[in-house]
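J.: Okay, structure incoming, though there's no sequence with it:
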């Protein structure tokens, strides 16, 4: 009789369920790969970022020079267990820009005390010029000798097109466009 299932019928039903689960897992993996914001999603403007050993409270000012107006696409800083929200200020003759809304995106070190903070798409266009980079919590901002005793910092951005008054498509800023001062 068809109504009384035999144990031998069960593997066919389990196989179908396993296939469905495998398909769902595969689809989820593909969707994760489509997430638009990745660490490498923007051109690198400035990257003064070295691995540990490190200390906090950089003794040398972190100064960056933008040779053209630049839209900031991502800013990343490294702090040692800060007790308050992180804000980065770019202060220069051309103006002052404050970057807020940093989110903790990772941690490393023996006790995960070294923390990575990132602000995606801050929506700021910085005018060309020299800027001192200041942290709202300098006592926890990480640095080491390899950074010239400057705070760990990475800025990704896009060059602003002065001719068109808009962002130029396909232009990429690289480390050569930034000059470091010590």
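T.: Happy to help now that I have it. Remember, predicted model here, so these are calculated numbers, not experimental data.
J.: rest of the way, CA atoms for contacts and neighbours
T.: Will do.
J.: what about the strands in this structure?
T.: 44-48, 55-56, 62-66, 70-80, 88-92, 95-99, 103-108, 114-126, 129-135, 142-143, 153-161, 166-167, 178-181 (DSSP state E).
J.: closest to residue 16 out of the ones you listed?
T.: strand 103-108 (38.5 Å; Cα to Cα).
J.: Hey, what's the angle from that closest one to strand 114-126? Just curious.
T.: For strand 103-108 against strand 114-126, the angle by axes from the mean of the first three to the mean of the last three Cα atoms, to 10 degrees is 140 degrees.
J.: in strand 103-108, what counts as buried?
T.: Neighbour-count burial for strand 103-108, counted by 16 or more other Cα atoms under 10 Å, picks out 104, 107.
J.: Next, format the strands of the chain as CSV and append distance to residue 32.
T.: CSV is the format used below for the strands of the chain (distance: least, Cα to Cα, whole Å):
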stretch, distance to residue 32
strand 44-48, 23
strand 55-56, 35
strand 62-66, 34
strand 70-80, 20
strand 88-92, 30
strand 95-99, 28
strand 103-108, 16
strand 114-126, 18
strand 129-135, 33
strand 142-143, 31
strand 153-161, 23
strand 166-167, 29
strand 178-181, 33
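J.: Out of the ones you listed, which one sits most buried?
T.: Highest mean neighbour count of the strands of the chain: strand 142-143, a mean of 28 (counted as mean count of other Cα atoms under 10 Å).
J.: Now do the contacts for residue 103.
T.: When contacts are counted by Cα atoms under 8 Å, 6 or more residues apart in numbering, residue 103 touches 117, 118, 119.
J.: returning to that earlier point: residue 22: which of the strands of the chain is closest?
T.: That would be strand 103-108 among the strands of the chain, by Cα to Cα, at 29.4 Å.
J.: circling back to that earlier point, quick one: which of the contacts of residue 103 is nearest to residue 98?
T.: residue 119 (11.4 Å).
J.: then this one, side by side with the first:
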């Protein structure tokens, strides 16, 4: 694992965080032989905002012609700056709330948040055509505020012929694997992530 300490909003708004992540990907690709890393097995992975960053990095790398990414593991990712109306069945259980999203996206995008000119490398849900993106593993809890945008993104990828494995965990909130890491659902989710990584 290479953990990227990318600079974060609001001090460093878009595009600084994604450019930092891309620089780290290029560095890993360039130094792969000396690190004993197989360039053909490099994946990106993240959860929550980091999951959105991983999805955006897959898009940016594809747009720029590389480095090649073998797989993207998107764990309850934050993908869409166009905030949906709150679901009352989720809102009362939300660990990450709709208000948190209303704060976070403008911190990253400024006044552009929610407007017409946000690129998919900032908010991956803006992607129209996912052709050529790497296979994806995507998971979310059923009572996570990101549920609907995650389901929609899995469909966007699938419609473009991208291989997608999608899991919606019943009764699980955002960051359920950190809150109840010994629960059955968390153990199943972690086992699935490990399985995907080992399959690369």
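T.: Thanks, I have it. Keep in mind the model is a prediction, meaning the values are calculated, not measured.
J.: What TM-score do the two superposed chains give?
T.: Overlay of the two chains. TM-score (TM-score structural alignment, normalised by the length of the first structure): 0.25; 90 aligned residues with a Cα RMSD of 6.3 Å.
J.: Residue 15 of the first structure is nearest to which of the strands of the first structure?
T.: Nearest to residue 15 of the first structure, of those and by Cα to Cα, is strand 103-108 at 39.0 Å.
J.: Next, the angle from the closest one to strand 70-80.
T.: Relative orientation of strand 103-108 of the first structure and strand 70-80, computed by the same axes, to 10 degrees: 50 degrees.
J.: The strand ranked longest in the second structure - contacts with which helices or strands?
T.: Secondary structure of the second structure read by DSSP E shows that its longest strand is strand 164-173. In this structure, strand 164-173 of the second structure packs against strand 136-143, helix 147-159, with contacts taken as 3 or more Cα pairs under 8 Å, 6 or more residues apart in numbering; DSSP states H and E.
J.: how about TSV for these, with mean neighbour count and distance to residue 189 of the second structure added?
T.: Converted to TSV, those look like this (neighbours: other Cα atoms under 10 Å; distance: least, Cα to Cα, whole Å):
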stretch	mean neighbour count	distance to residue 189 of the second structure
strand 136-143	24	8
helix 147-159	19	16
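J.: and of the ones you listed, who's closest to residue 102 of the second structure?
T.: With Cα to Cα as the measure, helix 147-159 is the member of these nearest residue 102 of the second structure (14.9 Å).
J.: What about residue 100 of the second structure, how many residues nearby?
T.: Residues lying near residue 100 of the second structure (other Cα atoms under 10 Å) number 11.
J.: Can you list the buried residues in the host helix or strand of it?
T.: Element membership for residue 100 of the second structure (DSSP states H and E) is helix 98-109. Across helix 98-109 of the second structure, burial judged by 16+ other Cα under 10 Å covers 98, 101, 104, 105, 106, 107, 108, 109.
J.: for those residues, which one is nearest residue 44 of the second structure?
T.: residue 108 (20.6 Å).
J.: Check the gap between that closest one and residue 149 of the second structure for me.
T.: Noted for residue 108 of the second structure: a distance of 18 Å to residue 149 of the second structure, by Cα to Cα, to the nearest Å.
J.: Ok, residue 33 of the second structure next?
T.: With distances taken as Cα to Cα, residue 33 of the second structure is found 38 Å from residue 149 of the second structure.
J.: ditto for residue 25 of the second structure
T.: With the distance defined as Cα to Cα, residue 25 of the second structure ends up 26 Å from residue 149 of the second structure.
J.: Pretty sure residue 72 of the second structure sits against residue 47.
T.: No. Assessed by Cα atoms under 8 Å, residue 72 of the second structure is found out of contact with residue 47, at 11.2 Å.
J.: Between those two, tell me which one has more neighbours.
T.: Neighbour tally, residue 72 of the second structure and residue 47, criterion other Cα under 10 Å: the higher count belongs to residue 72, 25 against 20.
J.: For stretch 22-38 of the second structure, buried residues please.
T.: Here stretch 22-38 of the second structure shows 22, 24, 25, 26, 28, 29 as buried, counting by 16+ other Cα under 10 Å.
J.: helix or strand for the fourth one, which one?
T.: So the one you mean is residue 26 of the second structure. Following DSSP H and E, the helix or strand that holds residue 26 of the second structure is helix 16-30.
J.: who does that helix touch, helix- and strand-wise?
T.: With contacts taken as 3+ Cα pairs under 8 Å, 6+ apart, helix 16-30 of the second structure sits against helix 49-63.
J.: Point out the other elements, helices or strands, that the helix it packs on touches.
T.: helix 16-30, strand 43-47, strand 71-75.
J.: Tabulate these in CSV, adding columns for distance to residue 143 of the second structure.
T.: Converted to CSV, these look like this (distance: least, Cα to Cα, whole Å):
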stretch, distance to residue 143 of the second structure
helix 16-30, 28
strand 43-47, 16
strand 71-75, 14
